[in-house]
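Colleague: what shape does this take:
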Amino acid sequence: MNITNLTSRVMLATLNISVWRARRFDTRATQEVEAKHEAKDIGRFNKRLLTDGATSYKEVCAIGNRARALFDSHSLDYDQLGVRLLPTAVYMDVAEKLRALRDHFDAATAQFLADYPRLKDEARVALNGLFDEADYPTEAELRRKFGVRFSVLPFPDASQFGIDLPPDVLHGIREEMDAKVLGAVKTANNDLVGRLYEAVQHFANRLYGEGNVRLDVADKVRELSALLPRLNFSDDPVLTEILAKTQEQLACYTGAQLKDDPLLRLNVAERAMEIEAQMAAFMGGPPPTLTREGDMPMLASASRLRLPCMIES
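Modeller: The predicted structure follows:
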């Protein structure tokens, strides 16, 4: 693995999403409950500061959740809290979509701020004696509690680390940096394989299970098979093989094809189990048992079948 090449294919990225929590711990209410039940430290009473009718606030939160889901799905685990690895292959797509989501977030926040006086009045009625004006920030304070910030930094490159230290000391620091880079790559690749492993395992279980197969049975595997090769910035050969097998042997089938053909379902499920075992070995875990007894009749010739993929639009 060429570390210098790696540093040009991935970057460090963070996404910070700020939203006012609209909840507040109420000391007085907690004390009243404790006194009524003659108990101490039995819980904490947290007030919801807005009613269920605060749709503009819910919209801000929903957009923030979509931005977080987009960022997490297109980036990989890193060994530093709050920082993830973002492959350059997906940077432009992610940055463009996050900019659009940030614009939606800002517009939704503006709508919520316009609704805020009315929503506070509604909460005053709903909370009755629990309402406390001090729980509610001013509009200026509230505005500062919302935001979406996307940032990137270069991936650490020991060859570019030049400071005024004795050569032997500097050499040791660079070796340590290189070791951390390789460890980060392993963490990222395990994250990538782990996502696929979970999807393929669920896919196989659904195919082996009794009853009708839903039309969406293959959707998650197909979605990941389209995305994950773009996140494979290290070009690890074993990982590349796993992704290719998943694409060629599992993701090429639609739910409709699998629903209508029990023999095809069994064959594809067995292929999924084989790929599961390869992924488990990649992550350093024990391979899964290559049978699913009691769920679907096993056909003696199924493991030798290799049915052609039939892709439908």
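
Colleague: only C-alpha atoms from now on, for both contacts and neighbour counts.
Modeller: OK.

Colleague: tally of neighbours for residue 31?
Modeller: 18 (other Cα atoms under 10 Å).

Colleague: could you measure from it over to residue 25?
Modeller: Distance of residue 31 to residue 25, given as Cα to Cα, to the nearest Å: 11 Å.

Colleague: kindly report the same for residue 42.
Modeller: In terms of Cα to Cα, residue 42 sits 14 Å off from residue 25.

Colleague: what's the answer for residue 33, then?
Modeller: In terms of Cα to Cα, residue 33 sits 13 Å off from residue 25.

Colleague: who has more neighbours out of those two?
Modeller: A count of neighbours by other Cα under 10 Å puts residue 33 above the other of residue 33 and residue 25, at 16 against 13.

Colleague: quick check, the more buried one in a strand?
Modeller: No - assignment of residue 33 by DSSP: H, G, I helix; E, B strand; the rest coil gives helix, placing it outside any strand.

Colleague: one more to put side by side:
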Amino acid sequence: MTVSTGRPPTQRTGAADQMRATMCATRVSFTWFGTRKTLSTAQKAQAAESFGAEGDFLSAGKKLLDTKHPRFKAVTSVRNRTRAYWASLSLPYPEPGIRLVRQDTLATFQDQMSVFKEELDEAVAGLDERYAALKVAAEERLGSLYNEADYPASLAGMFDVSWDFPSVEPPSYLQQLNPELYEQECRRVQARFDEAVQMAEQAFIEELSQLVSHLTERLGGHEDGKPKIFRDTAVGNLREFFNRFRALNVRSNDQLDSLVSQCRQVVDGVQPQELRDNGGLRQQVATQLSGVQSVLDGLLVDRPRRRIIRSPK
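Modeller: Predicted structure coming up:
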């Protein structure tokens, strides 16, 4: 999906310049112990034989550890929360693995990432305490497929999170060495930020559309003649979106700003329990949100995903 807007190019350029001046590129990386391993050629051949198949035409693997164990799930939970936090604090950028964070939130970002790293280290230490037992359980479940060589002596150091701040600006030394190439790089970076603005709009509009559509469907729909049940998060998630939009919006799209403001006014001060108890209020909110949704639908048009063609190294 992409955003279809009629905003002036100058507005987009101004937003891109603002984004470039006030935001910082960030990258979050994880080191993660692989819990699945492909079977050896001999093992695949043995497995294929039971099906009367050829080993070369069979893809098979084994699971080294029980990832549903509470200690392993605790480790995975830290990774999921870290990713969610990073996404909530940042905007997309058209380079793989990079997102833009406001410069004035870098200290907060740094502090929270350090907290996540500590939590991950603690969770891994807890998992390592059960590592021997998990290996015994794996040996029982894998039978002859179990191979001690697949397992490190300890899980310490096998899981980690790191973050850095890669430069997305043209290298300053090019200005002296090759001014023409430097100008070319400046244009490339400007185009990247222009695209980042469009990606931010797209992400905001698609998320708002999903949230509004979900709440409208729960408020206006019926099951067995009774109003559908909805969770408090259907309203809470919208309010979280408003806060994130206010913090990250670069004012690139007046129509989007207006829609968000309109939607906020609809749910402002409305509590989930009121919507359950007051049928008239429930219908009023559903009707107003339907109007917002119809405009959002007009802003979304289908388009194949952008293809990035990289030059061969």
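
Colleague: could I get the TM-score for this pair?
Modeller: Scored against TM-score structural alignment, normalised by the length of the first structure, the superposed chains reach a TM-score of 0.78; 283 aligned residues with a Cα RMSD of 2.9 Å.

Colleague: scan the second structure for its longest strand.
Modeller: If you go by DSSP state E, the second structure has its longest strand at strand 23-31.

Colleague: against the first structure, where does it fall?
Modeller: Under TM-score structural alignment, strand 23-31 of the second structure corresponds to residues 10-18 of the first structure.

Colleague: chain center to the matching stretch: distance?
Modeller: 13 Å (Cα atoms, centre = their mean, to the nearest Å).

Colleague: that stretch vs the second structure, average distance?
Modeller: Mean deviation of stretch 10-18 of the first structure from its aligned counterpart in the second structure after superposition (mean Cα distance after the TM-score superposition for the first structure): 1.4 Å.

Colleague: so which bits of that stretch are buried?
Modeller: Buried positions in stretch 10-18 of the first structure, judged by neighbour count with 16 or more other Cα atoms under 10 Å: 10, 11, 12, 13, 14, 15, 17.

Colleague: who's in contact with it?
Modeller: Residues outside stretch 10-18 of the first structure that contact it (Cα atoms under 8 Å, 6 or more residues apart in numbering) are 64, 68, 71, 82-88, 145-155, 233.

Colleague: tell me which element the most centrally placed residue in the second structure is part of?
Modeller: Nearest to the geometric centre of the second structure sits residue 87, at 5.3 Å (Cα atoms, centre = their mean). Per DSSP states H and E, residue 87 of the second structure falls inside helix 70-88.

Colleague: can you give me the helices in the stretch 201-313 of the second structure?
Modeller: 233-248, 254-267, 272-277, 279-299 (DSSP state H, counting those that start in this stretch).

Colleague: in TSV: those helices, plus mean neighbour count and distance to residue 61 of the second structure.
Modeller: Shown next, in TSV, are those (neighbours: other Cα atoms under 10 Å; distance: least, Cα to Cα, whole Å):
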stretch	mean neighbour count	distance to residue 61 of the second structure
helix 233-248	16	39
helix 254-267	16	47
helix 272-277	14	47
helix 279-299	17	43
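
Colleague: follow-up on the earlier one: ok, now how distant is the aligned residue in the first structure for the residue nearest to the centre of the second structure from residue 112 of the first structure?
Modeller: Under the alignment (TM-score structural alignment), residue 87 of the second structure pairs with residue 72 of the first structure. Per Cα to Cα, residue 72 of the first structure is found 26 Å from residue 112 of the first structure.

Colleague: cool, residue 55 of the first structure as well?
Modeller: Distance from residue 55 of the first structure to residue 112 of the first structure, by Cα to Cα: 8 Å.

Colleague: and the two? Which one has more around it.
Modeller: Neighbours per residue (other Cα under 10 Å) separate residue 55 of the first structure from residue 112, with residue 112 holding more: 21 against 14.

Colleague: aligned partner of residue 146 of the first structure in the second structure?
Modeller: Match for residue 146 of the first structure (TM-score structural alignment): residue 159.

Colleague: correction: the previous question concerned residue 225 of the first structure.
Modeller: Per TM-score structural alignment, residue 225 of the first structure is aligned with residue 242.

Colleague: ok, residue 239 of the first structure next?
Modeller: So residue 239 of the first structure corresponds to residue 256, using TM-score structural alignment.

Colleague: what sits against that match?
Modeller: 201, 205.

Colleague: in stretch 66-79 of the first structure, what's buried?
Modeller: 67, 68, 71, 72, 74, 75, 76, 77, 78.

Colleague: how about residue 216 of the second structure, nearest residue that isn't a chain neighbour?
Modeller: Distance criterion Cα to Cα, 6 or more residues apart in numbering; nearest residue to residue 216 of the second structure, sequence neighbours excluded, is residue 286 at 5.1 Å.

Colleague: what's near enough to touch the aligned residue in the first structure for that neighbour?
Modeller: Matched to the first structure by TM-score structural alignment, residue 286 of the second structure sits across from residue 269. Each residue near residue 269 of the first structure by Cα under 8 Å, 6+ apart is listed here: 203, 204, 205, 207, 208.

Colleague: look up how far residue 182 of the first structure lies from residue 278 of the first structure.
Modeller: 21 Å.

Colleague: do residue 150 of the first structure as well
Modeller: 25 Å.

Colleague: residue 60 of the first structure too?
Modeller: Relative to residue 182 of the first structure, and taking Cα to Cα, residue 60 of the first structure is found at 39 Å.

Colleague: ok, those two, which is more surrounded?
Modeller: Between residue 60 of the first structure and residue 182, counting by other Cα under 10 Å, residue 60 is the more crowded of the two (22 against 16).

Colleague: am I right that the more buried one is in contact with residue 113?
Modeller: No - the pair residue 60 of the first structure / residue 113 is not scored as a contact, 10.7 Å apart, by Cα atoms under 8 Å.

Colleague: checking my notes, residue 100 of the second structure in a helix, right?
Modeller: No - read with three-state DSSP, residue 100 of the second structure is strand and lies in no helix.

Colleague: tell me what angle the helix holding residue 87 of the second structure forms with strand 23-31.
Modeller: Angle of helix 70-88 of the second structure versus strand 23-31, following axes from the mean of the first three to the mean of the last three Cα atoms, to 10 degrees, is 160 degrees.
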